[in-house]
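**Student:** With the input below, show me the fold.
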Amino acid sequence: MTTTPATGYDGLSSRLVPEAELREFLLGCFGIAGHELFVGHADRLDEDLRDVPPDTVFAAFCAYGEVGGHFAMRFDVGVEGRLADRVGRGEFAERFAARFGAYVLYGDAEPPGLWTVVLPDGGLLRAALEEDCDRFILYAATAPIPGLPGLRLDEGLWRIR
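**Tutor:** Coordinates of the predicted model:
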């Protein structure tokens, strides 16, 4: 019997989600109990974990923070293999986008330099991104993204391997 290894679901969201809402979403998304989840702002992790025994293992561990540009938030969610079996990377991004009415950028098996963007309605597109510190700007996408009228459209991004 093979066991799925632990993995991470990293991404960017166009909407800054309050921590309590993020926590509620993660609990429901992965079907876990409160004690199996840690959620904290990336700038306060040491402080938030100060009273947690060092040998504590969480089934899901989420750090988030604010960013600028076309996105408002970054998230890094580490999950045990059993949770990855329940909800894959793409499904996680789709659920996040739908739940929070946001567009979500994530990476999986795209060619280098390209990303997948999930729209709130579940639509998927491929996009190119420019990053400068914590500022993320989409400069091309295969379809329009609501709220980004000046985005260059390039259907050819689907053909890049």
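
**Student:** Please make it C-alpha for all contacts and neighbour counts, starting now.
**Tutor:** OK.

**Student:** Now do the contacts for residue 139.
**Tutor:** Going by CA atoms under 8 Å, 6 or more residues apart in numbering, residue 139 touches 127, 128, 129, 130, 151, 152.

**Student:** Now the second one, please; I'll put the structures next to each other:
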Amino acid sequence: MTETAATGYDCLSSCLVPESGLRTFLLDCFGIAESELFVSHDDRIAERSRDIPQDVVFSVFCRYRQVFGHFAMGFDVGVEGRPTERVGRREFAERFAAHFDTYVLYGDTEPPGLWTVILADGTRLRVAMDEEDDRYVLHAATAPVPGLPEVRVDEGLWRLR
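**Tutor:** Sure thing, here's the model as predicted:
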């Protein structure tokens, strides 16, 4: 039997999703049982994992935190085993954006310094942003970002390799 490698989905969301909503979404998105999922705010991981045996491996491990700027929440989802075959990074971001009616930033194969933003309707934008500590501010995008008229539109971002 071959083992599926682990992967991760590191994202920013323009809305802050309650933990219960995040948990429900992850269970449905990856088609896993509650026992295969761990979800926690960054500040509570040690406390919540205290009674979990060290040899336990979750299929999906999610940590989240509040961020600032054009995004409200940052989250990292580690995926191991069969769920990695079910949902890729782009599909994950598309599902999250549509489910929570938000825009989601993620990275995959973009040139250094650029990212992809998925809008709630599935539109995909390439963006450039400034980040400092937990503050993320978009400064250019290949098309207008809803609710952010100050973000400069630069279709040339698609040509950067």
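
**Student:** hmm, back to that, of the contacts of residue 139 of the first structure, which belong to strands?
**Tutor:** Under the assignment DSSP state E, the contacts of residue 139 of the first structure contribute 127, 128, 129, 130, 152 to strands.

**Student:** Which parts of the first structure are strands?
**Tutor:** Assignment of strands within the first structure using DSSP E yields the ranges 7-13, 37-41, 60-66, 68-69, 73-79, 104-106, 114-118, 124-132, 135-141, 152-153.

**Student:** Quick check: the gap between the nearest residue to residue 116 of the first structure once chain neighbours are set aside and residue 35 of the first structure.
**Tutor:** Leaving out its chain neighbours, the residue that sits closest to residue 116 of the first structure by CA to CA, 6 or more residues apart in numbering is residue 126, at 4.7 Å. Taking CA to CA, to the nearest Å as the measure, residue 126 of the first structure falls 36 Å from residue 35 of the first structure.

**Student:** Neighbour count: the two, which is higher?
**Tutor:** Counted by other CA atoms under 10 Å, residue 126 of the first structure and residue 35 do not tie: residue 126 has more neighbours, with 22 against 11.

**Student:** Tell me how far the more buried one lies from residue 87 of the first structure.
**Tutor:** Note on residue 126 of the first structure: its distance to residue 87 of the first structure, by CA to CA, is 21 Å.

**Student:** And the furthest pair within the ones in strands among the contacts of residue 139 of the first structure?
**Tutor:** Across these, the longest distance by CA to CA is 13.1 Å; it joins 130 and 152.

**Student:** Distance from the chain centre to stretch 99-113 of the first structure, please.
**Tutor:** Relative to its chain's centre, stretch 99-113 of the first structure lies at 7 Å (CA atoms, centre = their mean, to the nearest Å).

**Student:** what's that stretch in contact with?
**Tutor:** 9-15, 17, 25, 89-90, 93-94, 96-97, 114-120, 128-129, 160-161.

**Student:** ok, now with 7 Å
**Tutor:** 10-15, 93, 97, 115-120, 128, 160-161 (CA atoms under 7 Å, 6 or more residues apart in numbering).

**Student:** and if you look at stretch 74-82 of the first structure?
**Tutor:** Residues from elsewhere that reach stretch 74-82 of the first structure, judged by CA under 7 Å, 6+ apart: 4-13, 59-67.

**Student:** Pull out the buried residues from it.
**Tutor:** 74, 75, 76, 77, 78, 79, 80, 81 (16 or more other CA atoms under 10 Å).

**Student:** before we move on, what about stretch 151-161 of the first structure?
**Tutor:** 151, 152, 154, 157.

**Student:** Stretch 29-47 of the first structure too?
**Tutor:** In terms of neighbour count (16+ other CA under 10 Å), stretch 29-47 of the first structure has its buried residues at 29, 30, 37, 38, 39, 40, 41, 42.

**Student:** same thing with stretch 134-154 of the first structure?
**Tutor:** For stretch 134-154 of the first structure, the neighbour count (16+ other CA under 10 Å) marks 136, 138, 139, 140, 141, 142, 143, 144, 145, 151, 152, 154 as buried.
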